[in-house]
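Novice: Provided below for reference: sequence and predicted model.
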Amino acid sequence: MTHDHALDATDLCTQEFWDARYDSTAAVWSGNPNPHLVEQVTDVAPGNALDVGCGEGADAIWLASRGWDVTGLDVSPVALARAAARALEAGSEIADRTSWKQADLRTWEPPANRFDLVSAHFIHVPASDRRVLHRRMAAAVRPGGRLLIVGHHPSDLQTSVGRFDFPDLLFTADQVAAELDPDDWEIVMCAEPAREALNPEGKPATIRDTVVHAIRRR
């Protein structure tokens, strides 16, 4: 496993950390939309969406290509500039359907009852901040809208895949679902599917994702 004792868990949430990571390479991520987003949203009628922790913009651009109007939110201006450039490369219609906003997700306050979809993939902050973030994300969904939260499962720390050794940053599907009032939310999916990945040595490892998809009742 990979451990970096020079870092604190809160360092992984900062603009400085992510600006440095994005500045270190031409592309941090694959450029493809997250598979769980595609699986859960392909058949959903488009509306307006908030992509929390949008990074280089692949999810937002995919949503825009399917008719969604998307706000991409990220702590890193470097990532957002890259996302905006890639949206423009995808065409003027995609660029017109996407907008980009810089914010610290630990303190950001979204507009209430605003979005048909609020989506966050692999956003990991300390547990106390995570509960606040998830509550704010849920409040930003309008009645009839959807909340999609995907993360790395705590069991990944028992694999060779190389997660930072900060258990407080990881969470289960049941933990996320428990944050949603059943009177207000219908849980569409609460699961921890396995998938194959490569560890830092290029060897296969089985990891799990945390996936919660819910529809707001009221």
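Specialist: It's in.

Novice: alpha carbons only for contacts and neighbour counts from here, please
Specialist: Will do.

Novice: Okay, buried residues for stretch 107-116 please.
Specialist: The neighbour-count check on stretch 107-116 (16 or more other Cα atoms under 10 Å) flags Pro110, Asn113, Arg114, Phe115, Asp116 as buried.

Novice: surely the last one meets Gly145?
Specialist: Yes: because the distance of 4.2 Å satisfies Cα atoms under 8 Å, Asp116 is recorded as touching Gly145.

Novice: hang on, the earlier thing: could you export the buried residues of stretch 107-116 as TSV, including distance to Lys101 and secondary structure?
Specialist: Putting the buried residues of stretch 107-116 into TSV (distance: Cα to Cα, whole Å; DSSP: H, G, I helix; E, B strand; the rest coil) gives the following:
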residue	distance to Lys101	secondary structure
Pro110	11	coil
Asn113	18	coil
Arg114	16	coil
Phe115	15	strand
Asp116	18	strand
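
Novice: could you redo the residues you listed as JSON lines and give each row distance to Asp51?
Specialist: What follows is the buried residues of stretch 107-116, written out as JSON lines (distance: Cα to Cα, whole Å):
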{"residue": "Pro110", "distance to Asp51": "12"}
{"residue": "Asn113", "distance to Asp51": "15"}
{"residue": "Arg114", "distance to Asp51": "13"}
{"residue": "Phe115", "distance to Asp51": "10"}
{"residue": "Asp116", "distance to Asp51": "11"}
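
Novice: Presented hereafter is structure B, for comparison with structure A:
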Amino acid sequence: MGEDLADAARHWDARYAERDRVWSGDPNVMLVREMAGLPAGRALDLGCGEGADAVWLAGRGWRVTAVDVSEVALERAAARAVEAGVGGLVEWQRRDLGVSFPPGVFDLVSAHFLHSYAELPRERILRWGAAAVAPGGVLLVVGHAGPPPWEAEARPGVSLPTPGEVLAGLDLSPGGWEVEVCEEYERVQLGPDGRPGTRVDNVLRVRRLPG
């Protein structure tokens, strides 16, 4: 295991080992909103965590490649896929996305909340994600637009760009893409004390034009 992978894996394995389940277990709301009407194809889930998005997609007929650096998270995700009856539709890959990227092309490349307190070249990873989108396919990027209300400011080293900044960072070829959604939205998230707070996130959906 390379040093970068080892460091990132230790960070995220420790995070997931803190409790039996870190995330809600539900698919991300923007994935459901943006992809519900899209015909099934091949999907790439970047930073899949405990697998809720990948399982949701597979349940709708997608063949999914789901990638995360944490072995703990991937083991939970694979078990959940089997329980949901879609284990054969998801390939789980352990990778440090800043070092290596899955080969192939995909009808959907999805990156939800691809942020990390460990070092993460997020912009470069998203560019690689765009390059992996098949003609006619979609890149869907969802992220935090700012820190949660219970933190005064973003933590050092964590990139929280606006949707416009995400789009600019992709450096997409002129005339090769259509921007379908580029916006901020609000959602309610529970804070460390269990009380709800309003958080601003963003969503970017771009489609690679055929031809």
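Specialist: Yep, that arrived. Treat the numbers as computed from the prediction; the structure is a model and nothing was measured.

Novice: Show me which of the buried residues of stretch 107-116 of the first structure is closest to Val41 of the first structure.
Specialist: Asp116 (11.2 Å; Cα to Cα).

Novice: which residue lines up with the closest one in the second structure?
Specialist: Under the alignment (TM-score structural alignment), Asp116 of the first structure maps onto Asp107 of the second structure.

Novice: what's the neighbour count on Gly197 of the second structure?
Specialist: Using other Cα atoms under 10 Å, the number of residues around Gly197 of the second structure comes to 13.

Novice: Stretch 200-211 of the first structure maps to which residues in the second structure?
Specialist: By TM-score structural alignment, stretch 200-211 of the first structure lines up with residues 192-203 in the second structure.

Novice: swap in stretch 58-65 of the first structure?
Specialist: Under the criterion TM-score structural alignment, stretch 58-65 of the first structure matches residues 52-59.

Novice: Distance check, Leu108 of the second structure against Ala66 of the second structure.
Specialist: 12 Å (Cα to Cα, to the nearest Å).

Novice: re earlier: assign the residue lying closest to the match of Asp116 of the first structure once chain neighbours are set aside to helix, strand or coil.
Specialist: Of all residues beyond its chain neighbours, the one nearest Asp107 of the second structure is Gly137 (4.3 Å), with distances taken as Cα to Cα, 6 or more residues apart in numbering. Classification of Gly137 of the second structure using DSSP: H, G, I helix; E, B strand; the rest coil returns strand.

Novice: quick revisit: and the match of stretch 58-65 of the first structure, what's buried?
Specialist: Here stretch 52-59 of the second structure shows Ala52, Asp53, Ala54, Val55, Trp56, Leu57, Ala58, Gly59 as buried, counting by 16+ other Cα under 10 Å.

Novice: can you check stretch 168-185 of the second structure too?
Specialist: Result for stretch 168-185 of the second structure [16+ other Cα under 10 Å]: buried residues Leu170, Leu172, Trp177, Cys182, Glu184.

Novice: Excluding chain neighbours, give the residue nearest to Glu109 of the first structure in space.
Specialist: Per Cα to Cα, 6+ apart, closest to Glu109 of the first structure is Arg136, 6.8 Å.

Novice: thought that neighbour was touching Pro110?
Specialist: Yes: using Cα under 8 Å, Arg136 of the first structure is in contact with Pro110, at 6.7 Å.

Novice: Could you report the neighbour count for the residue nearest to His115 of the second structure when sequence neighbours are not counted?
Specialist: Once flanking residues are discounted, His115 of the second structure sits nearest to Val158: 6.6 Å by Cα to Cα, 6+ apart. Using other Cα under 10 Å, the number of residues around Val158 of the second structure comes to 16.

Novice: Give the helix, strand or coil label for Val158 of the second structure.
Specialist: Applying three-state DSSP: Val158 of the second structure is coil.

Novice: thinking again about what came up before, how many other residues sit next to the residue nearest to Asp107 of the second structure?
Specialist: 24.

Novice: Identify the residue of the first structure aligned to it.
Specialist: By TM-score structural alignment, Gly137 of the second structure lines up with Gly145.

Novice: what's the answer for Leu89 of the second structure, then?
Specialist: For Leu89 of the second structure, the residue aligned by TM-score structural alignment is Arg97.

Novice: which residues touch that match?
Specialist: Ala64, Gly67, Trp68, Asp69, Val70 (Cα atoms under 8 Å, 6 or more residues apart in numbering).

Novice: Would you mind checking the residues you listed for buried ones?
Specialist: Buried among those by 16+ other Cα under 10 Å: Ala64, Gly67, Trp68, Asp69, Val70.
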